[in-house]
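**Student:** Have a look at this prediction, sequence included:
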Amino acid sequence: MYWLPPSYNPAKPNPLILSFHGGGVNSDRQTDQDFFADASFNMDHVVVYPQGLLVVGCSVAPPTTVWQGVRVLPRYWDDVVFVLALLDFLERELLCLDPARVYAAGKSMGGGAINGLDCVPPVQRWVEEWAVRDGLDPSSPAVEKLPSGDNATVYRYGKDGGSSGKEGKEEGLVTFVMAGDHVNHDWPTTVDYGSTSRVLEPGQGPANFNGTSMMMDFFRKYKTPD
């Protein structure tokens, strides 16, 4: 499943977002909650929604749609190989894409979260390890409270971490947003997308801010170096 933005031009390379659904649901569900396929949030990025595989006959869970990472999956399942093949097909057969502007987003397992069958480190440590991979200082990120309230907090990592009050080199290349006190296992948005989430106030959705808008700003700021 894919979506073309209003600005899509088949004669020039276009940026791409891969949006991965959570475990136990499907790509249709992801389109309902991430708002990437909504021109009010996204005017310029192609969006592709990959579909996970169905695990049947699993001894520890009923049949469910998953991504790689669950220990009971067959060894020949490889999401990296799948995504590379998907990108190759999209560029060769279907769309005009810019390989320097390919981005990924996801919900729950589609965003890298593994189920309780696996031992994983705290999210903060996982983020800090990404900062180290990118050559950034993981020790003292610049910290900002979102004006939307509910203790939503943004952590931006840079060469100096931003602790000196100066913008560090590549500050924000790794950005971690703590969604807030009352956001459950949901996509952070002020729009109610029909889930069973606790609605904070009338007219609001699961969160006091729109994570999709923040991700779009991030995607537009960065691209893969030549």
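**Tutor:** That came in fine, so what should we check first?
**Student:** going forward, measure contacts between C-alpha atoms and count neighbours the same way
**Tutor:** Fine.
**Student:** elements contacting the longest strand belonging to the chain?
**Tutor:** Secondary structure of the chain per DSSP state E: the longest strand is strand 97-106. Packing partners of strand 97-106 (3 or more CA pairs under 8 Å, 6 or more residues apart in numbering; DSSP states H and E): strand 14-20.
**Student:** structure B:
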Amino acid sequence: MLLHDLIGLSGLLFPLLAVATKGSTGCNSVHPPLVIPGEPSQAIRFLTAHGGKRSFNLHIPAAYQAKEPVPLILAFHGKNQAPTTFENETQLSNPAFNDEAIVAFPQGVKEQWTGDPAAPPLSQVNDLLYTSDLLDYLQATHCIDLDRIYAYGFSNGGGLVDLLACNANLAPRIAAFAATSAAVYQDKALKEPLFSLCPSRESPVPFLTFHGTSDPVIDYDGYRTSDGPSWPVQNRMQGWAERNGCPNGAENSTIQLFGGKVQKYSWTCDDFEDVVVHYRIEGFGHGVPTTTPLDNDGQRYGPTFFNATPIVMDFFRAWPLPEPLPELSQDTRDEL
């Protein structure tokens, strides 16, 4: 695999935050010459604004035109997993699953992310800042639809996606989130509080998750996770429903699939239909749900009943960033 040295200029980064148009400033830019549209990803190094060089793998869809804004998916691998492994498991570079979105597969330091019990504290490695820098870089170098930026992760990468959704600076830039077998730890398992620091925000935080009841790495109920207690999956999803405007204890709608072996839970909150969705997979282990064998089937207990990626893509398509509310005139404010 070829590794291209593409150095992002930090001066390009921060003005992007004020861009009001749908397309990013990278529209009409030339993509890296050896990243072939329609082919599997190639590795890229870039200079971050917060900590030297980092890397990611980049996939560009075959139909990409630099003048037409397209969606962007940030796809975060699991702990001790290469970006190319997550790419292969999700098939996000396969046009049968994704023929529209640019996909960046970020590379964690030592193949792990902020949010893992073994990860350094934020003062040493801050993957939230890395994600912000990566977004700035991609928006400056590619034609990204700023209303359709998404994050999807597995295991430790799924935990990072949860932290992105909690972050006041990053969550408003990302339209929807998805995770499978997400590693979401309670404070006592970590070097510092992370997942407990998760306030609500006014706009919706669409979140889709998948988790197996027999996950041997991140226990579904949280108590038997070997490297420290994790959040029980149902509790965490109820928390996301509450952050989206559902009252405490609000009931979800439940659909039984595959003879009751998969339960689909959906919450409609604050008039946002199915803004939080969770698939509970009976007997499934730790991995990406697919109907094909994978190398980690010793932990995944797969193949399983369905492919997650088409569900993720449909969920993302349903959730662009909402239009900002119009500014009220002073006369209107006086009338209220």
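**Tutor:** Received the coordinates, thanks. None of the values given here were measured: they were computed from a predicted structure.
**Student:** ok so, going back, would you check the span in structure 2 matched by the very next helix or strand once past the longest strand of structure 1?
**Tutor:** Helices and strands here follow DSSP states H and E; after strand 97-106 of structure 1, the next one along the chain is helix 123-133. Aligning helix 123-133 of structure 1 against structure 2 (TM-score structural alignment) gives residues 233-243.
**Student:** mean deviation (superposed) between that stretch and structure 1, please.
**Tutor:** After superposition onto structure 1, stretch 233-243 of structure 2 sits on average 1.0 Å from its aligned residues (mean CA distance after the TM-score superposition for structure 1).
**Student:** which parts of that stretch are buried?
**Tutor:** 233-234, 237-243 (16 or more other CA atoms under 10 Å).
**Student:** and the longest strand of structure 1, which residues are buried?
**Tutor:** Neighbour-count burial for strand 97-106 of structure 1 [16+ other CA under 10 Å]: 97, 101-103, 105-106.
**Student:** so that strand matches what in structure 2?
**Tutor:** Counting by TM-score structural alignment, strand 97-106 of structure 1 sits on residues 144-153 of structure 2.
**Student:** ok, Gly302 of structure 2 to Gln256 of structure 2 distance?
**Tutor:** 20 Å (CA to CA, to the nearest Å).
**Student:** neighbour-wise, which of these two wins?
**Tutor:** More crowded of Gly302 of structure 2 and Gln256, by other CA atoms under 10 Å: Gly302, with 22 against 13.
**Student:** Touching, the more buried one and Val288? I think so.
**Tutor:** No. The pair Gly302 of structure 2 and Val288 fails to qualify as a contact (CA atoms under 8 Å) at a distance of 9.0 Å.
**Student:** So Thr31 of structure 1: helix, strand or coil?
**Tutor:** Thr31 of structure 1 carries the three-state label helix when classified by DSSP: H, G, I helix; E, B strand; the rest coil.
**Student:** In structure 2, what residue corresponds to Asn9 of structure 1?
**Tutor:** That one, Asn9 of structure 1, aligns with Gln65 by TM-score structural alignment.
**Student:** let me fix that: Asp186 of structure 1
**Tutor:** In structure 2, Asp186 of structure 1 lands on Gly287 (TM-score structural alignment).
**Student:** Identify the residues contacting that match.
**Tutor:** Applying CA atoms under 8 Å, 6 or more residues apart in numbering to Gly287 of structure 2 gives the contacts 154-155, 180-181, 296, 299-300.
**Student:** got it, and Phe86 of structure 2?
**Tutor:** 75-78, 154.
**Student:** which pair in those residues spans the largest distance?
**Tutor:** Ala75 and Gly78 (9.9 Å; CA to CA).
**Student:** what's the overlap in contacts for the two?
**Tutor:** What both Ala75 of structure 2 and Gly78 touch, as defined by CA under 8 Å, 6+ apart, is the set 86, 153.
**Student:** pretty sure Gly106 of structure 1 contacts Asn26?
**Tutor:** No. Gly106 of structure 1 lies out of contact with Asn26 (CA under 8 Å); the separation is 11.6 Å.
**Student:** For the alignment partner in structure 2 of Gly52 of structure 1, give its distance to Thr131 of structure 2.
**Tutor:** Per TM-score structural alignment, the equivalent position to Gly52 of structure 1 in structure 2 is Gly108. According to CA to CA, Gly108 of structure 2 and Thr131 of structure 2 sit 10 Å apart.
**Student:** I'm done for today, thanks for sticking with me.
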